[in-house]
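**Q** pasting the sequence and the predicted model now:
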Amino acid sequence: MRIHTRFLSLLTPLLALVALVSNADQSAPPMLQPATPGSADASASTYLGPATGQALGQEPPQELSSELVYTALVAEVALQRGDYAAAFEHFLAAAQLAQEPSLAERAVRSALNTDRPEAARQALDLWTELEPDAPKAHQLSAFLALEAGNRSIAMASLQRVIELGGVPGQGYLQAAQILGRLPDPSDRLALMRELVDALDADSDPDAQYALATLAAAAGEDDAAMQLAERASVLRPGWTDPKLFLVRLLVGMEQPEQAQAALERYIIQAPEDAELKLMKAQLHMDAEESEQALAVFNELLERTPERPDVLFAAAVLALDIRDLDAAREYLEALKRLGKRPNDVAFLLGQVEEQAGNSKAARGLYDEVRGQNRINAQVRIARLYAKDGDVQRARELFQQLRDQYPGQTSAFYLLEGEMLRDQGLAQQALGVYDLALGQEPDNADLLYARAMLAVGMGQVASLERDLRRILIADPDHVDALNALGYTLADRTDRFDAAASLIERALQLRPDDPAILDSMGWVLYRQGQPEKAEGFLRQALDQGFDAEIAAHLGEVLWALGRQDEARAIWRHALDEAPDHEYLLRVLSRFRFSHTDN
């Protein structure tokens, strides 16, 4: 006889129950009747089962009764249908009939899905009776008690969580994570301090470390440092509190102190790889790539087959364009058979940067998983760069066919690729085609507008950007781009200033918008006001176009030497910047000018 697979899936838990009950003790007492939600048995005061011992003398029934089979089956059907209230009622009844903790757990979880904490508490009573040492039961008990504001039950449950922590020391951290449910960090810390006092754990390193994490979250940095230091002293070979202390100092914006503390710890434990990895991380944070790579190499000399170190070193080497080193790390990972898709993707980047286009395309084509699309886009760009634009465009069409939900993104990427190859008219055709399908897509409209202004089509730019602003009047990039273009390419300075002022209100520290404001003020004949905005923009990070603008403003103010110094620095930083070179040509300035 053919049995429906859905019915088989419902019977699976019952088969396990048959095996459980068939081995039951022959002297089982009469079965319990299902409890009713909301009864006295479900009160908060009886939430926790006994801390130790058997479950009130209850044992499994002698045989699998028809009532039990029916009740468990109805519970499973209800669960599959999403009727969590009915699932709770029947799982609870089945758990009482079978005296089986796993069914009580299912009753708890069903009740939680109904947002009925009192029902969950009732099922938890039974679960802890049947399995007093179940860590998950006491964790859920603590969660529910905290949400209900029942401090006494929460504290008792958290104590059991700590006692049943499993891996030594994990109980305190589990308790700290549960306390993280409280909205006020100070409350979390206060409760954990009560727990530590109640358990007389002032000399327990795990307790001190858990307290340190909560103190840091509460903004008590000094207390967190003292607690972490104490944990480290109480267990000298423990790395976690040391790493915590270093991260805490970094978060407090004390990088020198963090570095000094880390060096002290490394002297104490020179073979500790985790401390060395933290040292590499600090170097990377400080943009000291060479030093970070040296630390990775030191680690690999001792343990050459560490995949995590090899991968981090490869990424860093690629970032600083040390292609030989990156290739070596990745080939080592490849020999280990680790992270094959990441290895192929990064090796593709290595070969691409080395100018080995064919090898790069082959590697990218091996990539599967989350980087698959990115790899295919890179293949298309490489074909275009090598002159086979038609093949590149075919690949983008294939991607649109394979991933219809990302069609607009592929049109954007194809247009960008064509623009980069100097094929502006073809790029415009791509955007026109895409906008024919999605006429109100803001990203496509913005991309076409930026292309249009480069082609001298200011009216087209304005039409597309105003269409964006009709749908979204606060689209900051559209406001800024339209304002800047009107200031730069037309004499509609008042309209330009109005747009840029609105953009600046929405994003007051954006260097591009500050540059636009400086530029429109200059074009309005106010170079003195313009200088402040341009300097503020340039202070946030070097940009050749902003530097070109500032130099032009300084020149207008009669401060030619300052203008030359700004331009000279800009040429050093970006010798091929097209806009900068146009400005310098207009002023007949060269790098050798004094």
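**A** Nice, thanks for sending it over.

**Q** from here on, contacts and neighbour counts on C-alpha atoms
**A** OK.

**Q** what about the longest helix in this protein?
**A** What stands out as the longest helix in the chain, according to DSSP state H, is helix 5-22.

**Q** show me which residues of that one are buried.
**A** Leu10, Leu11, Leu14, Leu17, Leu20, Val21 (16 or more other CA atoms under 10 Å).

**Q** that one packs against which elements?
**A** If contacts are counted by 3 or more CA pairs under 8 Å, 6 or more residues apart in numbering; DSSP states H and E, helix 5-22 sits against helix 66-80.

**Q** who are the packing partners of the helix it packs on?
**A** helix 5-22, helix 84-98.

**Q** adding distance to Leu144, write those helices out as CSV.
**A** Formatted as CSV, those follow (distance: least, CA to CA, whole Å):
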stretch, distance to Leu144
helix 5-22, 27
helix 84-98, 16
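
**Q** out of those, which is closest to Glu67?
**A** Nearest to Glu67, of all the helices and strands packed on helix 66-80, is helix 84-98, at 8.5 Å by CA to CA.

**Q** sorry, back to before: make TSV from the buried residues of helix 5-22 and add distance to Ala359 to it.
**A** As requested, the buried residues of helix 5-22 are exported to TSV (distance: CA to CA, whole Å):
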residue	distance to Ala359
Leu10	53
Leu11	55
Leu14	57
Leu17	58
Leu20	60
Val21	63
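
**Q** included below, for side-by-side comparison, is a second structure:
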Amino acid sequence: MRAFFSLSQYRFQSLNQPYGFLALLATITWAGTLASTLAIAKDTPTAEKPTSPAAQQTQPWDENSQAVYDLMLAQFQNANADYQGSVDTLVKYAKEAKEPGLFATAYRATLRTERYAQAVEVAKAWQAVSQADLKKFEILALALNNQSALAVAEIEQYLEQDDTKTQADQFSQILTSLWYKPGILETVELLHKKYPDETYIQYDLVNLLRWHGHIDQAIAILDHALFKSPRDLDLIQFKSDVYRYSLRVDEAHEVWTALLKDYPNDPQFQFAYAQFLYDAYDFSAAKSVLTEIKDRTRQTTINQLLMATHIQLDEFDSAEAVIAWDNLEQDQRDQLRYQLGLMLLDKKQYAPAKTQLAHIDEDSLFALDAATAIGQAHYANNIQAGEDWFAQIAETHHLSQYEITQIKAQTLLAIERPQLALELLNAYLNENPQDQDMRYTRSLVAAENGLQKQAIEDLKLMHTRSPENADVQNALGYTMLSQPNQLDEAMQLIKKALFSQPNSPAVVDSKGWGLYLQGDYDAALPYFRYAYANYTDGEIIGHYILGLYHAGHVALAKQLYDLESQYTPNLKKLAHFAPDFEKTILKSD
């Protein structure tokens, strides 16, 4: 089950994720302009661009038209499958009303229902009534309609008309927002051939290639860029990550050893190498590199990573000694103590964790977080002691019933007491049945308890009330994947969530897992590659291992299991898949 309150652990890399321009379309309403976040489609009058004749003919809606539109939109949003007739209605009223906001909604609807030829027409009609520059939406529709060559030709012509316009990378950004769709990779490849020196087109193409398994092609592009900028740390880390998350860890390691052979005493490169070693679970080597760095200007950052390596190596006294460094500000020291406390809790070292966290004063920025973490140690030792502690926290920090219930539920999950967490949430919802946030939390906890039907019941109720909430769509869809007779409906929900949140590793993994359960193993792999590279969660790793194995990549599946099982936090979730591993992967030749 997707534990959404742990999303802060996602490790998004600035060069490793597609741009979510299309996700902004999720905020569009029927109103005359788009939501404020979609600045590129806002109709702000300018002196340079007078109102077009078509825009001047825009007419207000009458009450009957608005009523029919609202009905069709509600049908479109709530259907288990997207009704094609609803899309026709949206397009019809957009053309009749010449309303930019309605055109935006109609465009989004055509994409969601994969009517790409119609999306091209809608994008052109939308542009005719809008003062905003909407060329990128036409280009996206052309690419999705398998008209890659025409899309790139349109881009070239568009840019030649006015050399003051935004460069070509704006188009690769929106194209990559639907990275998983057919036609996108081909279009960005053609765009890269036309504009080979555009940095972000290079980055976008590298990402597309790696998700689709074309690692050598991706590396060749990065090598070309590194030939021109051999000391560009972003490029170096990008190349290392492409190798590491494609499970070519030795080649990732060679990226750093070759760099440090040329620049042996560069502290920036040394620290980046230590980070790589830590992420590859070679904690001893990471510690060795960190202790050799001679750069007091970055000592705080070095200490944070050094403390983490000590914890992973069970060197708790050494980890505490890092905090004693004299040059730390109080907030920095509190932050290190808090991080140390959490790592100790993760290792079930409850007494030393409480000692560290107790050093954080009540007026610290980390006071409430530290107190909550101490509560985890109390709960682990004695439930009643934990209850008494959290009652004290609620009073000291003036927490509402909602706030303290959420904190306690998450803490009980952290100590592997999901049944107690569920009882707590049931009691709260009995008194506050309208609290949808808490109902969402209960659905996640119910799934952790194996109560899939209760989780689905809660999530269906929430979906009825908020049909366009992508988190709810994904959580419901993913939970319904556990019910073999509901796979089709589950995949429709996940498809909608993916359209709104194509950069979410949780949603992307859900899509991959659904394809896996349908037996489409090869199609699942791009989704697993993306999710794994952006969030090394044990459940995602387990899915990826099984996907690799059943797609015929047995050696890679074993390699992934061997690599990720070195990291203790992964072991619990990997154990969930243990029977499958033992029957197939680990016993195969």
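**A** Alright, I've got the coordinates. For clarity, every value in this text was computed on a predicted model and none was experimentally measured.

**Q** TM value for the aligned chains?
**A** For this chain pair, the superposition-based TM-score is 0.47 by TM-score structural alignment, normalised by the length of structure 2; 370 aligned residues with a CA RMSD of 5.8 Å.

**Q** tell me the angle the longest helix of structure 1 makes with helix 84-98.
**A** Put simply, helix 5-22 of structure 1 runs at 30 degrees to helix 84-98, going by axes from the mean of the first three to the mean of the last three CA atoms, to 10 degrees.

**Q** roughly how far is helix 5-22 of structure 1 from the heart of the chain?
**A** Taking CA atoms, centre = their mean, to the nearest Å, the mean C-alpha location of helix 5-22 of structure 1 is offset from the chain mean by 40 Å.

**Q** kindly report the same for stretch 139-158 of structure 1.
**A** 30 Å.

**Q** which positions in it come out as buried?
**A** In stretch 139-158 of structure 1, counting by 16+ other CA under 10 Å, buried: 139-146, 153-158.

**Q** please name the nearest non-neighbouring residue to Leu79 of structure 1.
**A** Ala87 (5.3 Å; CA to CA, 6 or more residues apart in numbering).

**Q** which non-adjacent residue is nearest His143 of structure 1?
**A** Rather than His, residue 143 of structure 1 is Phe. Ile178 (6.5 Å).

**Q** now do the same contact list for the one you found.
**A** Gln139, Ala142, Phe143 (CA atoms under 8 Å, 6 or more residues apart in numbering).

**Q** element containing it?
**A** helix 170-179 (DSSP states H and E).

**Q** tell me the angle of the helix or strand just after that helix relative to helix 170-179?
**A** Moving toward the C-terminus from helix 170-179 of structure 1, the next helix or strand (DSSP H and E) is helix 185-198. With the same axes, to 10 degrees defining the directions, helix 185-198 of structure 1 sits at 150 degrees from helix 170-179.

**Q** for the helix or strand that helix 185-198 of structure 1 is followed by, name the packing helices and strands.
**A** Per DSSP H and E, helix 185-198 of structure 1 leads on to helix 205-217 as the next helix or strand towards the C-terminus. Under the contact criterion of 3+ CA pairs under 8 Å, 6+ apart, helix 205-217 of structure 1 touches helix 170-179, helix 185-198, helix 221-234.

**Q** 6 Å - rerun?
**A** Secondary-structure packing of helix 205-217 of structure 1 (3 or more CA pairs under 6 Å, 6 or more residues apart in numbering; DSSP states H and E): helix 170-179, helix 221-234.

**Q** list of residues touching that helix?
**A** By CA atoms under 6 Å, 6 or more residues apart in numbering, the surrounding residues in contact with helix 205-217 of structure 1 are Gly169, Tyr172, Leu173, Leu189, Ala224, Leu227, Ala228, Ala231, Leu234.

**Q** 8 Å - rerun?
**A** 169-170, 172-173, 176, 185-186, 188-189, 192-193, 196, 201-202, 221, 223-228, 230-232, 234-235, 241, 248.

**Q** Arg529 of structure 2 and Tyr544 touch, don't they?
**A** Yes: at 7.4 Å, Arg529 of structure 2 counts as touching Tyr544 under the criterion of CA atoms under 8 Å.
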